[in-house]
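> Mind folding the following:
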Amino acid sequence: MTTDPAEAERRRAARRRHLQQRQTLVFGILITAMLAVALVAAAVWSNVIPSPFARPFSSPEPTEAATANAPCPPADALPAPFNEITANVFNATDQTGLAARTASGLAQFGVVISQEANYGGSFEGVANVVSGPRGLQAAYTVVELLPGATVTLDGRDDATIDVVLGGAFSEIPAPEAAPVDPEVPLTPPPGCTPVEVPEDTGAEQEAPVAEEATER
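So this is what the prediction gives:
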């Protein structure tokens, strides 16, 4: 049986077109899928959509148990006079000038600013006020100006406090809008740990010396 060369060529051309169409369809599907994956990955990376691998228990919500290690303010202590508080202000964010602005805001209340500087780390909360046992009254007084701030105890022996500003911090309120009532005792956080404040015996030790100098 003799095949018409023209017919054979038409059949070969039809097969080539069919193969090309199938290849175009397959490559089109692959390219579309790759673009979709890239778009989803970009959205997850930029936090537009949540990651499917995020574990909700990795960042638990604060609870009362979380404050169990927080030190308590002195029992029934009233807010400390602002002009008797000495504070260091540290910026733990990438906001330029935050420590200086906050130090200026605290100074309007009378707080004595010892230094202001960038912090060697980051903090995501409102603020962390660090003090030794002698500075807890001052720390909790300043926290009254920083709703949501925490207090952390360290081993320093004086009453100076460190105010570490975090990413959730906004600003110090104006003195006329201050929420601090000097007649209302400081409120301890739930589950806090009582701290024994060392007695300041300096005045007692200096008194006999003063009397002796008078007698001489």
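> going forward, measure contacts between C-alpha atoms and count neighbours the same way
Will do.
> Check the offset of whichever helix in the chain runs longest from the chain's centre.
Looking across the chain with DSSP state H, the single longest helix is helix 5-45. Helix 5-45 sits 51 Å away from the centroid of its parent chain (Cα atoms, centre = their mean, to the nearest Å).
> Where do the helices of the protein begin and end?
Going by DSSP H, the chain shows helices at 5-45, 98-107, 136-143, 202-215.
> could you list every residue that touches Cys72?
By Cα atoms under 8 Å, 6 or more residues apart in numbering, the residues touching Cys72 are 136, 188-189, 192-195.
> Tell me, how many residues neighbour Ala77?
Per other Cα atoms under 10 Å, the neighbour tally for Ala77 reads 17.
> Quick check: the nearest residue to it once chain neighbours are set aside vs Val143, distance?
Sequence neighbours aside, Pro185 is the residue nearest to Ala77 in space, at 5.3 Å (criterion: Cα to Cα, 6 or more residues apart in numbering). For Pro185, the distance to Val143 (Cα to Cα, to the nearest Å) stands at 13 Å.
> With Pro73 instead?
Pro73 sits 11 Å away from Val143, going by Cα to Cα.
> So between those two, which is more surrounded?
Remark: of Pro73 and Val143, Pro73 carries more neighbours, 30 against 20, as counted by other Cα under 10 Å.
> give the contact list for the nearest residue to Pro175 once chain neighbours are set aside.
Spatial nearest neighbour of Pro175, excluding adjacent residues (Cα to Cα, 6+ apart): Phe109 at 6.1 Å. Contacts of Phe109 were listed using Cα under 8 Å, 6+ apart, and they are 82-83, 175.
> To compare with the earlier structure, here is another sequence to fold:
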Amino acid sequence: MDRDRALRRRHRRERQAVLFGGLVAGLAVAALGGIAVFTGAVGSPFSRGFSTAEPDPESSVAAAPCPPEGTLPVAYGSVQVNVLNGTSRAGLATETSTALTERGFVVLGTGNSPTSVSGTARISFGAAGIGAAYTLAAQLDGPVLVLDAREDATVDLAVGADYLNLLDPAAVVLDPAAPLTGSANCIALSDAVPAPAPVAATEPAA
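The predicted structure is shown next:
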């Protein structure tokens, strides 16, 4: 009987040794696999289908149309502008409209932009207002131009977070007799896809 008990104890120890050895081996394999994934030697089996590409800031803004060949600057008094505040800075639309009026532009009204505006400014216009839009853009430092589906020649100027003021008149490069030059990466007007026509601002200028 002592011999039987000894055999049972030995078999139990052998089974425990096998189980423990298998557990250690499994942990070692898992650890090596984790290190391989962490270092990039092996791709993670969970990464596909869940990763999201980084957004391209430029992809959300359609390319602006170039002025058609021979398009001349528009006289300031013939440029009709709606000035919108695209920031949380109070009074910016009113301040900008005053500066434009003093320069000779016709301000139709002021209001708050329905969306915030990054950068200096966003100028929105229809195909009929492309000359007016580029004339207005020459007064600002690096505005974004956006074609929309409006049918008239009015222009919306939404000032943004980086806006300080209009350029000094001496720095505005416009020759009434020289055709307007398109913005960087502009495309033919016939290839441009217009955004929806704007909705009139109903809020007072901020």
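> What is the aligned counterpart of Asp76 of the first structure in the second structure?
Matched to the second structure by TM-score structural alignment, Asp76 of the first structure sits across from Gly70.
> Now for its match, how many residues are close by?
Gly70 of the second structure has 11 nearby residues by other Cα under 10 Å.
> same check, this time on Ala161 of the second structure
Neighbours of Ala161 of the second structure under the rule other Cα under 10 Å: 16.
> wait, what's in contact with the alignment partner in the first structure of Pro179 of the second structure?
By TM-score structural alignment, Pro179 of the second structure lines up with Pro185 in the first structure. Counting by Cα under 8 Å, 6+ apart, Pro185 of the first structure makes contact with 76-79.
> ok, so what distance separates Pro185 of the first structure from Ala139 of the first structure?
From Pro185 of the first structure to Ala139 of the first structure the distance is 13 Å (Cα to Cα).
> quick one: Tyr163 of the second structure and Val117 of the second structure, what's the gap?
Relative to Val117 of the second structure, Tyr163 of the second structure is positioned 10 Å away (Cα to Cα).
> got the contact list for Pro67 of the second structure?
Taking Cα under 8 Å, 6+ apart as the criterion, Pro67 of the second structure is in contact with 130-131, 134, 180-182, 188-189.
> Just the buried ones from those, in PyMOL syntax?
The PyMOL command for the buried members of these (criterion: 16 or more other Cα atoms under 10 Å) is given here:
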select buried, resi 130+131+134+180+181+182+189
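> which one of the contacts of Pro67 of the second structure is nearest Ser97 of the second structure?
Of all the contacts of Pro67 of the second structure, Ser97 of the second structure sits closest to Tyr134, with 17.3 Å by Cα to Cα.
> What's the match for Thr96 of the first structure in the second structure?
Counting by TM-score structural alignment, Thr96 of the first structure corresponds to Ala90 in the second structure.
> That match: neighbour count?
11.
> still on that earlier bit, looking at the contacts of Pro67 of the second structure, which is nearest Thr96 of the second structure?
Among those, Tyr134 lies closest to Thr96 of the second structure (Cα to Cα), at 17.3 Å.
> What residue in the first structure is paired with that closest one?
Per TM-score structural alignment, Tyr134 of the second structure is aligned with Tyr140.
> Ala65 of the first structure versus its match, what's the distance?
Distance, Tyr140 of the first structure to Ala65 of the first structure, by Cα to Cα: 19 Å.
> likewise Ala77 of the first structure?
In terms of Cα to Cα, Ala77 of the first structure sits 23 Å off from Ala65 of the first structure.
> cool, and Pro188 of the first structure?
Distance, Pro188 of the first structure to Ala65 of the first structure, using Cα to Cα: 14 Å.
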